[in-house]
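In: generate coordinates for the sequence data below:
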Amino acid sequence: MNESIEHVSVMPDEIVAWVGEAHPRTIVDGTYGGGGHTRLLLDVLPKATTGDDPAPLIIGMDRDPAVLARDDVPGGPGSDPRIELFLGSYEKSPAALAHCERSHADALVLDLGLSSDQLVDRERGFSFTMEDAELDLRFDPESDIPAYEWLAYRGEREIADTIYQFGEERYSRRIARSICLRAQDRNPVRTVGDLVEICRRCVPRSKNHDIHPATRTFQALRIAVNDELNILQRTLASAADWISPGGRIAAISFHSLEDRIVKNAFREDERWKVLTKKPLRPTDQEIRENPRSRSAKLRVAERLGSEDTPG
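Out: Next up is the predicted model:
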């Protein structure tokens, strides 16, 4: 990474409270990122091991190699014996548990937003302000293809459908047409600035100017390039297989597509008891102190035991 700023975790008090009520010994932080939730959750782990119980542990998962390069070093958070860091999607949590000689976790925490470090990394293209950066948008720059290549290999209709479906952008067809016209002129979209300029021309500025005209398009391409929604769906569909009875999932989402997946996964699987009938939102004070938290929604569910499951 080119520079680093302090990452501020979203809804930290709520995460600690809802996860702590499960009295967990093993926690999976599936979106380790800046490590903020992991550091706070250390306080809810038991202080000692008793009998045959496994040692208290937090497993931190992240797709970004830069995270491990930063924290999994002598003297870093990864050197704490209560923390094990793994490179990979939270979908691989069962493999990480097995590596730690555990079959189940007592809690899974998902914070589905970008970390501050990713936003300031010039090599990723996540921030609109770094217009000369390549349009990459991958969490793991060593896997799959960057967003500018994804655009080069797709037709106008698929690009438009992706921007509309994943970004809920009503001007998706204008944007897709402009992207493809540039490619036809042998001047394809390559940088953040290229795509931002298209979005500025195609998306009328809202009256209150509360959202950048490129926000929804960048969100859509990031989701597509990283296969985010499919990974979330698959993980939630299987999580009850590896979370202990009485264990919990606490998931923070930042847009309606993610929130809908979380809500439906909890409601449609009888092995989960929904603990938050409506999503919890950040406090006004948190939004003032951390404006990035303003769109966050937290949902929590508890894994039922076999005796509690209907049928």
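
In: only C-alpha atoms for contact and neighbour calcs from this point on.
Out: OK.

In: quick one: the strands in the chain, in order.
Out: Taking DSSP state E as the test, the strands found in the chain are 26-29, 57-62, 83-87, 105-111, 243-253, 272-274, 297-303.

In: most neighbours per residue, which of those strands?
Out: Stretch with highest mean neighbour count among the strands of the chain: strand 26-29 (a mean of 27; mean count of other CA atoms under 10 Å).

In: give me the distance from that one to the chain's centre.
Out: Offset of strand 26-29 from its chain centre (CA atoms, centre = their mean, to the nearest Å): 15 Å.

In: residues in contact with that strand?
Out: 37-38, 45, 56-61, 93, 104-110 (CA atoms under 8 Å, 6 or more residues apart in numbering).

In: again, 6 Å this time
Out: For strand 26-29, contacts defined as CA atoms under 6 Å, 6 or more residues apart in numbering pick out 56, 57, 58, 59, 60, 105, 106, 107, 108, 109.

In: any idea how far residue 287 is from the first one?
Out: For residue 56, the distance to residue 287 (CA to CA, to the nearest Å) stands at 32 Å.

In: another one to check against the first:
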Amino acid sequence: MEFRHTTVLLHEMIDSVLTDPHGIYVDCTLGGGGHSLALSEKLADDGLLIGVDQDQEAIDAASERLKGTACCHLFVRDNFSHISDILSSLSIEKVDGFIFDLGVSSHQLDDGERGFSYMNNGKLDMRMDRRNPLTAYEIVNTYDEEDLSCIIREYGEERWAKRIARFIVDFRKDKPIETTDDLVHVIKAAIPANARRSGPHPAKRTFQAIRIEVNNELGILKDTMEACVNHLKVGGRLGVITFQSLEDRIIKNAFREMERDCICPPDLPVCMCHHHRTVKGLGKARKPSEKEVEENPRARSAVLRVVERV
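Out: Model prediction:
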């Protein structure tokens, strides 16, 4: 299947992060290479773009797509949470910019074999890195009811989490839940009919929650943001696009903490933390235009936040 992905907030991201056409930039969520291609086209011959992704299909697609651009390219198959080790292995200490697009690629969603989508039937998988031993199948069929309920409630913000977890556990007593269609069927049975008539697809929040658990998407974000800032040159920039409120809250709070000079409790009369700000925010969070949302409905929830190293 051809790797397809519609890049969101493309020009807003590149215009915000690119400061030196001769610099070093890291696209930490390479995907199909949309942001990387636009960035590469603005880099000089001596500029360097490093693309990081844990999905080999994404790296193959992006490396092919970027062949015609003039700047230097390096591609690394790894999780962006290992950014310090990745840069160390390349003998690079400081860079000019980092890009993160935290959305699941259209290719992964549309490829039924990857098991991400409640719209396309396939085996329950949801691994962004197929070397990961934990799949959606293991979570759905082995986690106990309380853990399932907690994951669906916390990561999916699903009001029917407890009921969905109970239905999953009851269903798998007879046979395993093996496919995305099986799971959608259980979720629809769990959510009352009147609650299914409005809002998004009834399985959307549960699928999101399980995907986050499979890939530990939220657990790595704060530490990764701090690591990236530590590797930014003064004046270098970090741009992050999120697609759901849990991610955006983590990014917003991480940036806010790094923008503050003191993080002591407000009731302390004297600063004891000796914390100094490392970044400044660049304007308000940006969202897609109405035109972009009309052309690509998946962009609707996207939010771009950018900070600059000080």
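
In: matching residue 305 of the second structure against the first structure, which residue comes up?
Out: Matched across to the first structure, residue 305 of the second structure falls on residue 299, judged by TM-score structural alignment.

In: that match reaches residue 249, doesn't it?
Out: No - contact between residue 299 of the first structure and residue 249 fails when scored by CA atoms under 6 Å: they sit 8.1 Å apart.

In: which neighbours do these two have in common?
Out: With CA under 6 Å, 6+ apart applied, the contact sets of residue 299 of the first structure and residue 249 do not overlap.

In: stretch 189-204 of the first structure: which residues count as buried?
Out: For stretch 189-204 of the first structure, burial by neighbour count (16 or more other CA atoms under 10 Å) applies to 189, 190, 191, 192, 193, 194, 195, 196, 198, 199, 202, 203.

In: same check on stretch 98-107 of the first structure?
Out: 104, 105, 106, 107.

In: distance to residue 28 of the first structure for these - can I get that in TSV?
Out: Below are the buried residues of stretch 98-107 of the first structure laid out as TSV (distance: CA to CA, whole Å):
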residue	distance to residue 28 of the first structure
104	10
105	7
106	8
107	6
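
In: let me know the closest of these to residue 88 of the first structure.
Out: Residue 88 of the first structure lies nearest to residue 105 out of these, by CA to CA, at 17.0 Å.

In: which non-adjacent residue is nearest the residue most central in space within the second structure?
Out: Closest to where the C-alpha atoms of the second structure average out (CA atoms, centre = their mean) is residue 102, at 2.2 Å. Once flanking residues are discounted, residue 102 of the second structure sits nearest to residue 242: 5.3 Å by CA to CA, 6 or more residues apart in numbering.

In: and that neighbour? What does it align with in the first structure?
Out: Taking TM-score structural alignment, residue 242 of the second structure has residue 253 as its aligned residue in the first structure.

In: what sits against its match?
Out: Taking CA under 6 Å, 6+ apart as the criterion, residue 253 of the first structure is in contact with 112, 259, 296, 297.

In: for residue 215 of the second structure, see how far away the alignment partner in the second structure of the first one is.
Out: Following TM-score structural alignment, the counterpart assigned to residue 112 of the first structure within the second structure is residue 102. To residue 215 of the second structure, residue 102 of the second structure is 12 Å away according to CA to CA.

In: just the helices in the stretch 201-311 of the first structure please.
Out: Using DSSP state H, counting those that start in this stretch, the helices of the stretch 201-311 of the first structure run over 215-226, 228-238, 256-268, 284-289.

In: quick check: closest non-adjacent residue to residue 240 of the second structure.
Out: Leaving out its chain neighbours, the residue that sits closest to residue 240 of the second structure by CA to CA, 6+ apart is residue 100, at 4.6 Å.

In: so what's the one you found up against?
Out: 28, 29, 240.

In: try it again with 8 Å
Out: Counted by CA under 8 Å, 6+ apart, residue 100 of the second structure has contacts 27, 28, 29, 239, 240, 241.

In: just name the closest of those to residue 10 of the second structure, please.
Out: residue 241 (10.1 Å).

In: burial of residue 182 of the first structure, as a residue count?
Out: By other CA atoms under 10 Å, the residues close to residue 182 of the first structure number 14.

In: that one matches what in the second structure?
Out: For residue 182 of the first structure, the equivalent position in the second structure is taken to be residue 171, counting by TM-score structural alignment.

In: my read: that match touches residue 186, true?
Out: Yes - if you go by CA atoms under 8 Å, residue 171 of the second structure and residue 186 touch, sitting 7.4 Å apart.

In: between those two, which contacts overlap?
Out: Both residue 171 of the second structure and residue 186 lack any common contact, where contact means CA under 8 Å, 6+ apart.

In: could you say which of the helices of the stretch 201-311 of the first structure is packed most deeply?
Out: helix 215-226 (a mean of 21).

In: just the residues contacting that helix, thanks.
Out: 126, 137-139, 144-147, 150, 162-169, 172, 199, 229.

In: average offset of that helix relative to the second structure?
Out: Mean deviation of helix 215-226 of the first structure relative to the second structure after superposition (mean CA distance after the TM-score superposition for the first structure): 0.4 Å.

In: read off where that helix ends up in the second structure.
Out: So helix 215-226 of the first structure sits over residues 204-215 in the second structure, by TM-score structural alignment.

In: what is the neighbour count of residue 185 of the first structure?
Out: Neighbourhood size, residue 185 of the first structure [other CA under 10 Å]: 8.

In: need the residues that contact stretch 142-159 of the second structure.
Out: Applying CA under 8 Å, 6+ apart, the contact partners of stretch 142-159 of the second structure are 139-140, 160-166, 169, 205-210, 212-213, 246.
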